[in-house]
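S.K.: Sequence first, predicted coordinates after that:
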Amino acid sequence: MSTLINEIKFAFRQMLKNPGFTAVAIISLALGIGANTAIFNLINGIMLKSLPVRHPQELRVINWACFGYEINSFSGVTRQSKSGQHSSGSFPYPTYCDFRDQAAGFSDVIAFSDLGNLTVLVNGSAFTSDGLMVSGNFFKGYGAQILIGRPILPRDDLPGAEPVAVITYRAWERRFGLDPNVLGQTVVINKSGFTVVGVLPRRYAGPIAGDQADFYVPMAAQPQLKSWFPLESRNHWWLQIMGRLSPEASEPQVRTSLEVLFDQTLAVSTTKMKRPSILLEDGRRGPLMQRQRGARPLWVLQGVVALVLLIACANMAGMLLSRGAARQHEMTVRAAIGAGRWRLIRQSLIESLTLSLFAAVCGLITSSWIKTVIMNFITGSFGEIHFDMALDVRVLLFTLGVAVATTLLFGFLPALHVSGVNPSTGLQSARLRGASRARLGKVLVAMQVGLSLLLVAGTGLLVRSLVNLKNVDPGFDTENLLVFRLNAGDAGYDRTERIDYYESVSRSMAAIPGVNGVAYSSVSLLAGEIECSGFSLPGRPANPDEHLQANELTVSETFFSTMGIPLLRGRAFAGTDTQASTKVMMVNDAFVHACFSDENPVGHYVKVGDNEYQIIGVCGDTKYQSVRSEIAPTMYYSYRQAPAGSVSFEVRTVLPELSLVPAVRKVIASLDESIPIQELTTQTDLLNRTIIMERLSTTLCGSLALLAVVLACTGLYGLLAYHVAQRTREIGIRMALGARPQDVARPILRQAVLLAVIGVAIAMPVTLTLSQVMRSVVYGIKPHDPLTMIGAAMLMIAVVALAAWIPARRAARIDPMEALRYE
C-alpha cells in the first residue's frame, strides 16, 4: 500500500513539474469527457431515468397496433415500423372504462390527456398555461405523492362533482407566490372555476415527456375543457392509458384480457383496423413513444462525441510517447536498480489515471455548461421543456467509467513502450528505441486523421441535408406572415358566436395599415400539429383491406389566397358555404392522385364519419406538419360549416411581421380582452422550428468535427516537431553540404500527406459503412454521397498539409552552423 501511495504522490509531482503538458492534457481530455458526459446526461434525463413515483417498475403503457386503420377523430402520436405496423397510445374514454373495470392483472388503470394551452385566471391575473386531464384514480395508480392537500379522487371524477384542481410546485411558486393558504382558492380555467385541493412536490414529473402541465383536473371537467372529444364516444381517440401490474399478474394474460376488451370497442365503433393487437410497454419512464422522437439524434451525438474522445486519447498517447523519450533515462535507471516491467507499467498508468481523473472533474463542469447550451437552444425554440437533468449515480458512474477507459486507451501503449527498457543498453543510448516510437506515433496520427474524417464527413452530410431542408418548397409563401392563436371556445363562445367573433377579428386585422391578407385555420401549417380522419368514397365498392385516411384542416374562405396556395380546379370556399348549405370540402392534388387518378373530382362526394361532403375545388399540395413530412392527401373544410373552438390566424403583411404586434394586440383587446393571444410568432419561425434538431445536430457535429481536426493537427504537429528536433544535426549537415530549404521541407510535407492519405484510405470504408446510420437523419441526399465523401477526404489532406507546413518551414530555416553545434 505504501508503494502505491508513493507512486500516486510521484504522479502528482510529475503533473506539477510539467505544468504545460499537464494543462494541455487535462484540457484535451476534459473537452472529450465533458462532451460525452453532457450528451449522456441528456440521454439519461430523457430516456433512462425512472419516473419519481412509487414502484415505477410496475407501470405499463397500453398501446394498440395494427397494419392499417381508419379512425374518424384522432389526437395523439403514431409511429410505423419497418414491417408496416402502425401503433399508438390514444384510446376512446369508454375503452379506458372497460380496461379499468374489467381488465385482469392490474391493480389500477389510469388515463390522462394533454389539454394544451389553457386560459387561466389567478387572483385577477390572466395567463396561458398547459394542463392535464386525468382520471379520478390517476394519482393513486400513478404512484405520485402530494406535498400539501390531497390528490384528485374518484369522487371528483363523477358527473356533477365540484370542479377541483391539483397544481404543480412550479405553479404554486409562480402563480401563488408559495402562499401557504393556497388550498381552497379558486383558479379560473377557460372561464370555469376550479378549487385547488392539492400541490405536487418540486421533483414531481408527469407521465408525458417534457411535461409542461401545471394544472391537473378530473375527466369530469371534459365538457368545459375538451368538449370536442365527448366522453361517451367510442369514435374519438384521445386518451392515453397506463396500468399498474399486480404482483401476481402475467403479462401475456393481461394482454389477452385487454385484446378481448379492445375488440369489443372496435365492434361497436366506426373505427376500422387490420389485424389489431395490444402492446404493453414498460412504463417506468412514461410513454416512450413520445420520448423516442428525440432518441436517435441523441444516440448519434453520443457516437460522435465518443469519436472525439478517441481522437483526444490518440493525441494524448502521442504526447506521452514524446514525453517517454525524455524519461527514457529515468526508466532505464529504475529498471537497473530492480524495478520490474509491471512496476514501470503501473507507475505510468497511475500517472495517466491521475490526469484522467482531474480531466473527469473538469469534464463534469464542462458537461454542465454544454448541457445548458443545448437545453437553452431547444427551449429557445420550443418553450419550456421539463426533464430531470440533475446528475445522478448513473451519470457519475458513466463519467468515472469514461475516465478509466481513457486511461487504458491513451496510457497503456505508451506505458508498455516506455517500460520495455533494457538496463544493459539503456544507459548507453537513449535513442535505440526511437524508430519504434516514431512508427507508433505515425500510427496514432493516421488514426486521428481517420477518426476526424468520420466526423468531417458526417458534418458535411448534415450541412448538405440542412441546406436541402431550408430549400424545400412548402407549397405556400412563408415570408411576411404573422401567426397567432385565439381560443374563443375556451372563452365560452358557442358555434355561431365563434364564427362572428373570428370574422370580426379578420375584418379588424385587414384594416391595419400594411396588412394585405388575413385568414384563419384550425391548425397552423408547419407547426408540428396534425389533424387526420378516415374517409370513404360513396358509390365505390368497399375494399376491406383498404383504410383511407387523410390529413384535414378547417379554414376560412380567404385561407388559400392569403397563404399563396394555388387553386387548380373548381372554386374556393365562399361566404355562402354555411351550416345551412350543402356540406363542401376542398382537397389537395395528392388526394386527387390517391383517390381519383386522372378523373376530375369536383362534384364527387367524400364521407367522413356520418357526414358527406361535396368536393368543390382542388388546391396545390403543401407541407403540413413539417418540411420533412411527405406530401399527404389533405381535406379542407369550410370554417363556417365546422367552427373549431380555437384557430390560428395568418396575417400577410408588407411590413416586418413583428412590427404589427402592438396593433394586433390592440385589436384583440378591443374585441374581447378576456381572450389572450397565444403562440404569437412568424411563419418563418415555425418553419425553422421544424428543423431545430437538424440545426442543433449540425452545429454540435460541426463544433466537434472542428475540435477533432484541431486535435489531430496538434498530434501531427507534435510528431513532426519532435521528428525535426531529433534530426536537427542531420538536417544541418545536409544543408551544409548544399541541400536547399525546399529539399529539407519536402520530405516532411510528403510524410505528413502520406500519413493523411493512409488515414483517409483506411477510414473511408468505415465512414461509408457508418454513414448508413444517418439514413433516417439526412434529407434529400444519400448517406454515401460521393461529393461529400471526396470533399471531406480532400479537406482532411489539405488541413494536415497545412499543419505540417510549420515544422517543415522551421526545418528549412535551420542554420547549418547552429545545427552542427547541436548536442
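M.R.: Great, that's in hand. Numbers count the residues shown, from 1 in each chain.
S.K.: Please count neighbours and contacts with C-alpha atoms only from this point.
M.R.: Fine.
S.K.: most centrally placed residue in the chain?
M.R.: Residue closest to the mean C-alpha point of the chain, counted by Cα atoms, centre = their mean, is Gly294 at 3.4 Å.
S.K.: my read is that one is in a helix, agree?
M.R.: Yes. Counting by DSSP: H, G, I helix; E, B strand; the rest coil, Gly294 is found in a helix.
S.K.: Now do the contacts for it.
M.R.: If a contact means Cα atoms under 8 Å, 6 or more residues apart in numbering, then Gly294 has no contacts.
S.K.: can you check Leu258 too?
M.R.: With contact set as Cα under 8 Å, 6+ apart, Leu258 has these partners: 99, 103-104, 278.
S.K.: of all those, which comes closest to Ala438?
M.R.: Among the contacts of Leu258, Ile278 lies closest to Ala438 (Cα to Cα), at 62.2 Å.
S.K.: Pull the distance from the helix or strand containing that closest one to the chain's centre.
M.R.: Element membership for Ile278 (DSSP states H and E) is strand 277-282. Going by Cα atoms, centre = their mean, to the nearest Å, the spacing between the C-alpha centre of strand 277-282 and its chain's C-alpha centre is 24 Å.
S.K.: in that strand, what counts as buried?
M.R.: 277-282 (16 or more other Cα atoms under 10 Å).
S.K.: which residue sits closest to Pro807, ignoring its sequence neighbours?
M.R.: Of all residues not flanking Pro807 in the chain, Ala721 sits nearest, at 5.5 Å (Cα to Cα, 6 or more residues apart in numbering).
S.K.: what about the one you found, is that helix, strand or coil?
M.R.: Going by three-state DSSP: Ala721 is helix.
S.K.: Could you report the neighbour count for Glu546?
M.R.: 14 (other Cα atoms under 10 Å).
S.K.: got a list of what Pro218 touches?
M.R.: Contacts for Pro218 (Cα under 8 Å, 6+ apart) come out as 133-136, 152, 156-157, 163-165.
S.K.: now with 7 Å?
M.R.: With contacts defined as Cα atoms under 7 Å, 6 or more residues apart in numbering, the neighbours of Pro218 are 133-136, 152, 156-157.
S.K.: what's the first-to-last distance across stretch 562-578?
M.R.: From its first residue to its last, stretch 562-578 covers 21 Å (Cα to Cα, to the nearest Å).
S.K.: want to compare, so here's the second one:
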Amino acid sequence: MSDGAWRRRAARAWLRTVFDDGEIQEILTDVDELAGDRPGLRGLAVRAAMIARYPVLELGDRIHGNMTSGGTRMRQMGEDMRLVARRLFRRPGFALTSMAILALGLGAVIAVHSVVKGVLLDPLPVGEPDRLVALWMVDTEGKRHRMTPGNVRDVAALTDVFSHVAAFGRSEVTFHTRDGAPPTVLRGGAVTPGYLATLGLEPVLGRAFVEADGDPNTEPVVIVSHHVWEQYFGSDPDVIGRLIDLGDNAWRVVGVAPRSLYPTSATVAGGLPFTEADQDFFRPLRYGGDYWTLRRPHLLGGIARLAPGMTPESAEAALETLSTRLQGEYPSNRNEHVVFSSLTEEVVGDVRPALLVLQLSVFLVFAIAAVNVGSLFLIREEDRRSERAVARTLGATPLRLLSQRILEAGIICGSAFVLGAVLSAGFIDVMQALVPYHIPRLGEVSVDVQALGLGAVLSLLLAVVFGGASRALGSARPTALARVSQPSSGRLQALLITSQSALAVVVLVSALLLTRSFQALQATDPGFRAAASWTLGLHGAGYDTDLVLERVRALPGVRSAAVAYNHPFERTWEDGFALVNRPMPNDDSASVASIRPYGDGYFDAAGIPLREGRLPDLLDHEGEVRMAVVNEAFRRRYLPDGIGGSLRIRIPSADRRLGEGNSVYQVVGVVGDVRFLGPEADPEPAIYVPLRHFSVPGYQLLVRPASQGSVQLQAVRQAVYEALPEVAVDEAGTLAELHSQALARPRFNMMLIATLSATALLLCTLGSYGIVARTMSTRRREIGIRAALGAAGAVITRAVVVRALRPMALGVVLGVGASLAMSRVLRSLLFGLSPVDPISLIGGPLLLLLVAGAGALIPALRALSVDPAETLRIE
C-alpha cells in the first residue's frame, strides 16, 4: 500500500470519530482544494493540521449547542436511557452473559489484588518496618543458618549500626486452665528483653520485659498474646500480676502483647517462619553469662533495627568487617559471615512468587474474558446494522448513536463491577478457608479500597472501549439503506481471537509447568518407608516415656513404637562437630550438622532404612562409649571413605548437657536420607544421638502398625492418657499425612493455576464457537449454494474450521513467545523442571488448538445438517 493510501486511511479513521462517510468525503475534497499543490513536508503538515481541526471544531460546536439547550439534552439522555433499557430487557441473554463474565473476572481481580496488597504491600504492624532486618549466619556454600548466642552478642555491640538487637527461639509449654480440663499446648517465643523495643511495639496491657527479667535467678515472668488473653482470660485486665501454670513452673503475667507480632519461631525450614501458631506467649531467654559466649550451635533467630541515619549499605560493610574479625578470633566462625535481610521480605518472601504468578494469571484470564465480551459486543453491533442505518436516515446524529452505545456498555460494565465487588468478598473468604498452607496476614485481608478503585477504573475503560470504539469496529458505516444487509469483514473479530488465544497459551503453559513440577516433587523419595506410622506430640515435664511406650507397644496391631525429639519432617537445631581420629575433608573446620536425638526403636517406627554398619542397641547406650548414627548426606560430605574403624565425632552441644569431655560419640551406622525440610529440599547432614543423653522439652511419639489400619489413633491417644494423664497430646497424624502437608503449597498453586487455565480454555473455545457460528450464519446462502452444487460437506467444514483456527494459530505463536518471557517469574515455583520445558511449551498450545477446534466443529456440522434447498428457500 502506498504512503498516500495510508495517509488517506488514517485521515478517514480520525474523521470517522465524529463524521459519517459522506461528510468525510466532503472534508477531504475541501482539504485537497485548500492545500493546493504544496509539495513535500510543508504540504503534509498543512493537510494534517486541517484534518486534525475538523473533529475538534465540530465537537466544540456540539458541546456549545448542548450547553445552550441543557433541557433538551437531559430529555434526550432520559430517552436514551429508556431505549437502552428496553433493548437490554428485550434481549437479556447478551446483557446477562456479558455481566456474568465480567463480574467473575472483576471479582477475581479485586480479590487477588486485595490479597496481594494485604500480604505483600501493606507495611508490617510494627514500628518503621523498613528499618527492621533479620540476622543470619551464611556459610561458604551460601546456606543460611540461625544465629549463635556469641554472634548475637557481637552484633548487639555495634550500637552505631543497630539501635536495637534481639534474639528469639521457640518455646512450648503445657498450660493448665485450673478448671479440670486436659492440659493445652501453648507455643510461643523465648526472647531477649529488648524484643518488643526492637519491633517498635508496646504491650496493650502491662509492661515489656526489662533486663532483669533475663536473669535466671529472678522470678519467671511472661507476656501472653492477645488471643490467649481473650480466649483463656476473657480479656480480663486484672490478668496483669496473676500467676499461671506453664509447664512445671508458675509464671507471673506482666503484659499482654499486641496482635500480629513478628517474628516468632526459629525452628522450622528456612530458619525464621512467621506463623500465628507460635505467638501464644513470650518469655525471657533466661541464661547466665557463659551462654552468650557460645559459638555453637545455631539456636537463635535474630532481628535488629538500623540506627538513625544508618543506611543498609553501611550496615552491610560493618557486618563484613565484624565477620572478618570473628573469623580470625574463632575457628568456628572461619567459614561463616553475618548478614541481614529485610524483615518484611522474610515474612512474605516465600509466598511472594506464588501470589505474583496468581495475580498475573488472574489478569490474563480477565483480559481473555474482556476480549470475549468484546466479541459479543462486536456481534451485537453487526446484528444492529440495519437498525442504525434506519436511525441515521431518520435524523439520528452519530454523536447520539455513540452516546447510546457508551451508555449501554456503561450499564453492563457498571453492573458487572457492582456484582464483582460483592463476589470479591466471597472469593477472599474462600481463599482464606481453602488455602492449605500459611500465608502471612491472609486472615486479616478484606476487600481493599484501592482494589475497588482498580476494578472501577477497569470497568470504566471497558465501557469506553466497548461503546466508543464501535465505529472503529465497522459498526457505524453508511447513511443509505443500500448497505443495510452488507456484512462486516470480521477482521477485528479475528484480532480478538488472536489476542485471547495468546493470553490463554500463557496460562495453559504455566499450568502445565506447575503440574509437571508437582509430579516431579511428588515422585521424590521422602526417605521413610512407614507412611502409615502415627506421630503424636507429647508435651509435659518430668514424665517417664518408658511407661508410655510400654502401654502403646502392648496395643494389638502395633509393630513398633518409639519416641524422638522430632518426627522426620521436623527441623531440629544445628551444631558444629569435629572428627576425633580422622582429618576433616577439604579442611572443613567449621562443619555443621543437624542434631537429631532419638529413642530405641525409632528407625523401625519411622521406616528409615539402615545403609551401612549397625544400629546401637540397649547395651550400647549403657556402655562407656556413646554410639551415634549418621545419614548418607553426612557420609557423602564428611566421610568419603566410609565409617570403617573406630570413627568418633565430638559434638559441643553434648558437652554442655553431659559435662566437659563427654561429647565424643562413636559412629557405628549409616541410615538413609530423610528430607527434613520438605520434598523440595536436598537432604542435609544429620547426626542421630541417643535421646537419653539430651534433656528436651517435649517428644514425638511414633507408632508403626503391623499392617495398614491395624492401629487406630484413638487407641493410641487412650493408651497415652492412661499412662500419663498430665501429658498434653497434639499434632496427631500419619507420616503420609505429614508428607501430603509438605506438598500442600505446590499442590494448591497447581490446582489454582489449572482452574484459571481451564477457564481460559473454556473462553477460547466459546470464542472459536462464536466465530464459526457467526460465519455459518452470515455465509448461509454461500454455503447453501456450494452444497447444492455438490461441494462435499467435509471440504466446507474444513474451510470454515481452518478459517476460525487461523487467527488462533497466530495467537498460539505469540503466546509461546510470551510464555518464554514469563519463565523468570515461574522459575522459583518449579522443582526439577526448566521453565522452558518443551512438553509444556508444545502441550499447552496443542491442547488449546484441539479443544478450540472441537468447539468450532459443532456449529459447522450443525449448519451442514440443514437441507441446502431449505437454506436457499429461507434466503
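M.R.: Cool, got the structure. This is a predicted model, so every value here is computed, not measured.
S.K.: Show me the two of the contacts of Leu258 of structure 1 that sit farthest apart.
M.R.: Checking the contacts of Leu258 of structure 1 with Cα to Cα, the most distant pair is Ala104 and Ile278, at 13.9 Å.
S.K.: in the superposed pair, what's the mean gap between stretch 456-470 of structure 1 and structure 2?
M.R.: Superposed on structure 2, stretch 456-470 of structure 1 shows a mean distance to its aligned partners of 2.6 Å (mean Cα distance after the TM-score superposition for structure 1).
S.K.: Provide the aligned range in structure 2 for that stretch.
M.R.: Aligned by TM-score structural alignment, stretch 456-470 of structure 1 falls on residues 508-522 of structure 2.
S.K.: So what touches that stretch?
M.R.: 679-680, 746-747, 750, 753-754, 757, 819, 830-833, 835, 840-841, 844.
S.K.: Mind giving me the PyMOL select for these, buried ones only?
M.R.: In PyMOL, this line selects whichever of those come out buried by 16+ other Cα under 10 Å:
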select buried, resi 679+680+746+747+750+753+754+757+819+830+831+833+835+840+841+844
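S.K.: Find me the equivalent region of stretch 709-723 of structure 1 in structure 2.
M.R.: Against structure 2, stretch 709-723 of structure 1 falls on residues 761-775 (TM-score structural alignment).
S.K.: ok, average deviation of that stretch from structure 1?
M.R.: So stretch 761-775 of structure 2 averages 1.5 Å relative to structure 1 (mean Cα distance after the TM-score superposition for structure 1).
S.K.: Now do that stretch: distance to the chain's middle.
M.R.: Relative to its parent chain, stretch 761-775 of structure 2 has a centroid offset of 32 Å by Cα atoms, centre = their mean.
S.K.: Go through that stretch and flag the buried ones.
M.R.: By 16+ other Cα under 10 Å, the buried positions in stretch 761-775 of structure 2 come out as 761-773, 775.
S.K.: picking that back up, how far does the match of stretch 456-470 of structure 1 sit from the chain's center?
M.R.: 15 Å.
S.K.: so which of the contacts of Leu258 of structure 1 comes closest to Gln264 of structure 1?
M.R.: Distance ranking of the contacts of Leu258 of structure 1 against Gln264 of structure 1, using Cα to Cα, places Phe99 first at 11.1 Å.
S.K.: Show the contacting residues for the closest one.
M.R.: Phe99 of structure 1 touches 109, 258, 261, counting by Cα under 7 Å, 6+ apart.
S.K.: Correct me if wrong, but it is in a helix.
M.R.: Yes. Judged by three-state DSSP, Phe99 of structure 1 forms part of a helix.
S.K.: from what I can see Asn631 of structure 2 touches Val670, true?
M.R.: Yes. The pair Asn631 of structure 2 and Val670 qualifies as a contact (Cα atoms under 7 Å) at a distance of 5.2 Å.
S.K.: and for stretch 461-468 of structure 2, what are the contacting residues?
M.R.: With contact meaning Cα under 7 Å, 6+ apart, stretch 461-468 of structure 2 is reached by 374, 377, 402, 405-406, 409-410, 413.
S.K.: Figure out the helix or strand that the spatially closest residue to Gly474 of structure 2 that is not a sequence neighbour lives in.
M.R.: Once flanking residues are discounted, Gly474 of structure 2 sits nearest to Ser488: 6.8 Å by Cα to Cα, 6+ apart. When elements are assigned from DSSP H and E, Ser488 of structure 2 belongs to no helix and no strand.
S.K.: which residue in structure 1 lines up with Ser488 of structure 2?
M.R.: In structure 1, Ser488 of structure 2 lands on Gly434 (TM-score structural alignment).
S.K.: How many residues are close by its match?
M.R.: 14.
S.K.: any idea how far it is from Leu320 of structure 1?
M.R.: 14 Å.
S.K.: Ser381 of structure 1 too?
M.R.: Distance from Ser381 of structure 1 to Leu320 of structure 1, by Cα to Cα: 44 Å.
S.K.: quick one: which of those two has more around it?
M.R.: More crowded of Ser381 of structure 1 and Leu320, by other Cα under 10 Å: Leu320, with 23 against 15.
S.K.: max-length helix in structure 2?
M.R.: Counting by DSSP state H, the longest helix found in structure 2 is helix 398-434.
S.K.: That helix - contacts with which helices or strands?
M.R.: helix 70-90, helix 92-116, helix 449-468 (3 or more Cα pairs under 7 Å, 6 or more residues apart in numbering; DSSP states H and E).
S.K.: Where does the residue nearest to Val753 of structure 1 when sequence neighbours are not counted sit, in terms of helix or strand?
M.R.: Of all residues not flanking Val753 of structure 1 in the chain, Ala801 sits nearest, at 5.9 Å (Cα to Cα, 6+ apart). Applying DSSP H and E as the criterion places Ala801 of structure 1 in helix 786-812.
S.K.: Tell me which other helices or strands that helix touches.
M.R.: helix 434-470, helix 692-726, helix 741-770.
S.K.: Helix 692-726 and that helix, what's the angle between them?
M.R.: Interaxial angle, helix 786-812 of structure 1 versus helix 692-726 (axes from the mean of the first three to the mean of the last three Cα atoms, to 10 degrees): 30 degrees.
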